[in-house]
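> build me a model from this:
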Amino acid sequence: MSLTEKKKEKEENSPISPLKKRRASWSELWVNHHHSHSLGFTSKFQSLTPPITKSKTLLSLPDLTLLLPDLTLLTIITKVPSPHRKSLSLVCKRWLRLHGGLVRSVKVSDWEFLTSGRVVSRFPNLETVDLVSGCLVSSSSGVLVVSSYKSLSFFEERLLSVETVDRGLRVLAEGCSSLRKLVVVNASELGLLSVAEACTRLQELELHKCSDTVLLGVGGFENLQVLRLVGSVDGLYGNESLVSDIGLMILAQGCKRLVKLELVGCRGGFNGVKEIGECCQMLEELTVCDHKMEAGWLGGVGYCENLKTLKLVSCKNIDVEIGLGECLSCCSCPALERLQLEKCQVRDKNSVKALFQICEAAREVVFKDCWGLDDDIFSLAMSFRRVKVLYVEGCSLLTTSGLESVILQWHELEHLKVVSCKNVKDSEVSPLLSALFSDLVELQWRPDTRSHLFSSLIGAGIGGKGAKFFKKT
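Predicted coordinates for the structure are as follows:
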């Protein structure tokens, strides 16, 4: 035996030799036992599972939606709630195209998006287009997107030129023949005529910064039924953008199928309103907001024989005294069903009397936040004989006795709502008024925050006929 072999044997037999095997502990035996079982399970699982390669990923799986025709896929997309449909357009170009065909309404905030033709190519079936935000530009070459354009005092100074707006209208007209509603600002009669020629189905039009000349193009819309004209508005458009008697006459001759007409900041008169009443036989709703009307304009309303709703909103005056003689002698609107006054000054007794006489056939009367509606002015409402619905809100000068003196004369009254009228008191409700409450179909009574009429009615047994419909708001 060589010297090297003897040395190796000596080290193996040594008690401190690292080569000598040590007996395993119980903990080591337990760990080794379970480790061997887990390795066995893993090896069996790997043998049953084919290896995953780079070629078999989710991206390489076939698109099964390609087997579906467009009509079927469109049906599936329409089942998705509207707020979530936009994300579907990000799937692929086909889904982008199909989603675009479902969009019916857009608000354009980037004018270049319209003039480049991308609006009509992206959304070929548009029915409603709002261009007002897109017409507002910043001092630079970019387009300023605004969420509430009505609050900007520099609105008129930041508008696109008339020529630029007309070019956009021509692009829109060429690609959206199915257009039903259009909202635009600072357009000319030529731009509107280009839309009227191509979009023969257009039924609703809203024009901002409108003038008499612009209305020459409105007559081209043969099927127009709803029209909103915004003339002069403080902080937005100057006095040069007014609609006068001339414009109303032009409108009456060209739009004889009107059903709804709203005049905002317009300056018409008796002749213009009368012309609309005589020519637009289908007119059912007339709204006058913040008007600059000439004296006696109210008399023209009496010629709207089929008018069903008359709304006056934010009017500093209804009419001035001059010219009211002709108004008082004219016939009323026989078909009128609803008269609504909201945020109006009603201090002038003669103009209110004329208004009520014209609207004496009204079945529903609404006073909301009207200044000057005291007992004396409200007493003029006795001229209404067929009122079924009365709604009074925010009229602090009206008292309980003033309200009672009028509504007790209305024998057909069925619905009464009195809200935020601080001088109408529960303690002043008379037995006659309580008896009227019991016959109502609906009563909403909250003249102030301290009203406890509901509890007192229950205790007194009042509200027999209308108890089921009694509401306390």
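> use CA for all of it now, contacts and neighbours both
OK.
> how about the strands of the protein, start to end?
In the chain, the strands defined using DSSP state E lie at 105-107, 128-130, 181-185, 204-208, 226-230, 260-264, 285-289, 309-313, 338-342, 364-368, 389-393, 415-419, 442-446.
> tabulate those (TSV), appending mean neighbour count.
As requested, the strands of the chain are exported to TSV (neighbours: other CA atoms under 10 Å):
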stretch	mean neighbour count
strand 105-107	14
strand 128-130	19
strand 181-185	20
strand 204-208	20
strand 226-230	20
strand 260-264	20
strand 285-289	19
strand 309-313	20
strand 338-342	19
strand 364-368	19
strand 389-393	18
strand 415-419	20
strand 442-446	21
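> now those as a markdown table including distance to residue 240?
What follows is these, written out as a markdown table (distance: least, CA to CA, whole Å):
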| stretch | distance to residue 240 |
| --- | --- |
| strand 105-107 | 27 |
| strand 128-130 | 23 |
| strand 181-185 | 14 |
| strand 204-208 | 13 |
| strand 226-230 | 12 |
| strand 260-264 | 14 |
| strand 285-289 | 18 |
| strand 309-313 | 22 |
| strand 338-342 | 27 |
| strand 364-368 | 31 |
| strand 389-393 | 36 |
| strand 415-419 | 40 |
| strand 442-446 | 45 |
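> let's see this one next, to set against the first:
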Amino acid sequence: IQLSLSLSKNLFVLSMDSILCDELLQEIFRRLPPPSAASVSLVCKRWLHLLRSSTTSLSICFIETPLIPLFSSFLSFHPFLSTLSVTITHTLDSSDQLLNSVASSCPNLRHLRFLNGSVSTLSLFSLSVSCPNLVSLAVTLFRPLSFLWVTPFGCLKELSIYSAGNSGEFDYGEFYGSCELNLESLLLTGIKSGDKGVGFLWRNCKKVTTLKLISCEGVGDQGSFLTFLQCLEGLQELELRTCRTIADGVLLKLAENCAMLNSLLLYDGGSKDGLFHFLTQSKCPNLQNLDLRLPLDLENYHLTAAAENLGSLRSLRLQSCCLVTGEGLKILGNAMADGLEELALINCDVVERESGSHMVKIKEIHGSDILKESSYLD
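Now for the predicted structure:
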């Protein structure tokens, strides 16, 4: 029976191979789940070639130093790649060579993540020439940071920068030229107060609507801060993760300059006073999403301020907020039950102390079907 089934399966595959044209087979391959790709590639050389030609997305992780010619040859078998992720798990001296291989072998790339292997400014200039259609780019850079290489990427909308240690490269210093960039989303990690080159981004990123800062001790040198403030005016989404030294200053200016903001995430940063000032003085009429992780810093009076001043709020997520009580949640619910659609309490002591009774009462009192009780609540 097994032999009969095997023969039938082989005959079916051979029949498909002879009947279906290349274009139809490629369309079928595109719709297959990723685990099936390995099996398809073993059927025959034709299917292997068509599978590679139909592949538009790859994710590669290097755990040891790769052979550059083999890597280039592998990429050349996938001429229609549009999305590529390359992760290096340890320090390699060949990061620039790997990036140059990507640039020369994948001219149709639109999305590229090249992480943990720091690359030079020169290799990024080469990438801009070979892959002019890149829409999103994530790379790791050595200090001193310079962003002059961003200018030739005319189609680039999303840029993510992960900073590493010092490379000993020439310090280009601050470049004061003007060249408006088309970036709409910007993520920066590990920025320090002495990083001169960041000011170039703040001055020329007039279209950024999403800004994410992670583990940043500053926003560049002293001259960069003023231009950074100008970037806040058009923001719609801001994330600050572990940016303790700058969180209060950003919140202060955010309350004054960010009328377009609709989403704010603040993790592990900001003082009680800084957060309270933002909640009471904020001129953000469109703020709908607020996500806070501030252990021991968030109290009931913060919730009262949010209820009184943030009438457009639709989603509130609180993580590890130990000083919030059921009474504070009740005040929030009384003020916002008709508008709030999501309330999530994650690792908050109030859930265990008060068994979520106030949350149940809020829904019963207002009869609102809009409020969605989080799975984190009792």
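> which residue, neighbours along the chain excluded, lies closest to the counterpart of residue 179 of the first structure in the second structure?
The alignment partner of residue 179 of the first structure in the second structure, by TM-score structural alignment, is residue 109. In space, not counting the residues next to it along the chain, residue 109 of the second structure is nearest to residue 82; the distance is 4.1 Å by CA to CA, 6 or more residues apart in numbering.
> so that neighbour sits against residue 108, correct?
Yes. Under the criterion of CA atoms under 8 Å, residue 82 of the second structure makes contact with residue 108 at 5.7 Å.
> so where do the helices sit in the stretch 101-250 of the first structure?
With helices called from DSSP state H, counting those that start in this stretch, the stretch 101-250 of the first structure shows them at 111-115, 118-122, 162-175, 189-198, 215-218, 245-254.
> also the stretch 201-350 of the second structure?
Taking DSSP H, counting those that start in this stretch as the criterion, the stretch 201-350 of the second structure carries its helices at 222-232, 244-257, 272-281, 300-309, 326-336, 349-354.
> the residue nearest to residue 109 of the second structure: how many residues sit nearby?
By other CA atoms under 10 Å, the residues close to residue 82 of the second structure number 19.
> show me what contacts the counterpart of it in the first structure?
With TM-score structural alignment as the criterion, the equivalent of residue 82 of the second structure in the first structure is residue 127. Residue 127 of the first structure is in contact with 104-105, 176, 178-181, counting by CA atoms under 8 Å, 6 or more residues apart in numbering.
> which of the residues you listed are buried, as a ChimeraX select command?
One line in ChimeraX is enough to select the buried ones among these; burial here means 16 or more other CA atoms under 10 Å:
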select :104,105,176,178,179,180,181
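> picking up where we left off before, tell me how far the match of residue 82 of the second structure lies from residue 204 of the first structure.
The span separating residue 127 of the first structure from residue 204 of the first structure equals 10 Å under the rule CA to CA, to the nearest Å.
> likewise for residue 66 of the first structure?
Residue 66 of the first structure sits 39 Å away from residue 204 of the first structure when distances are taken as CA to CA.
> likewise residue 447 of the first structure?
As for residue 447 of the first structure, its distance to residue 204 of the first structure is 39 Å (criterion: CA to CA).
> ok, residue 168 of the first structure next?
Counting by CA to CA, the separation of residue 168 of the first structure from residue 204 of the first structure is 19 Å.
> repeat that for residue 37 of the first structure.
Counting by CA to CA, the separation of residue 37 of the first structure from residue 204 of the first structure is 78 Å.
> also residue 348 of the first structure?
35 Å.
> what of residue 367 of the first structure?
Noted for residue 367 of the first structure: a distance of 28 Å to residue 204 of the first structure, by CA to CA.
> ok, residue 95 of the first structure next?
Residue 95 of the first structure sits 31 Å away from residue 204 of the first structure, going by CA to CA.
> before we move on, what about residue 132 of the first structure?
Using CA to CA, one obtains 15 Å as the distance from residue 132 of the first structure to residue 204 of the first structure.
> same deal with residue 279 of the first structure?
As defined by CA to CA, residue 279 of the first structure lies at a distance of 19 Å from residue 204 of the first structure.
> same deal with residue 76 of the first structure?
As judged by CA to CA, residue 76 of the first structure and residue 204 of the first structure stand 31 Å apart.
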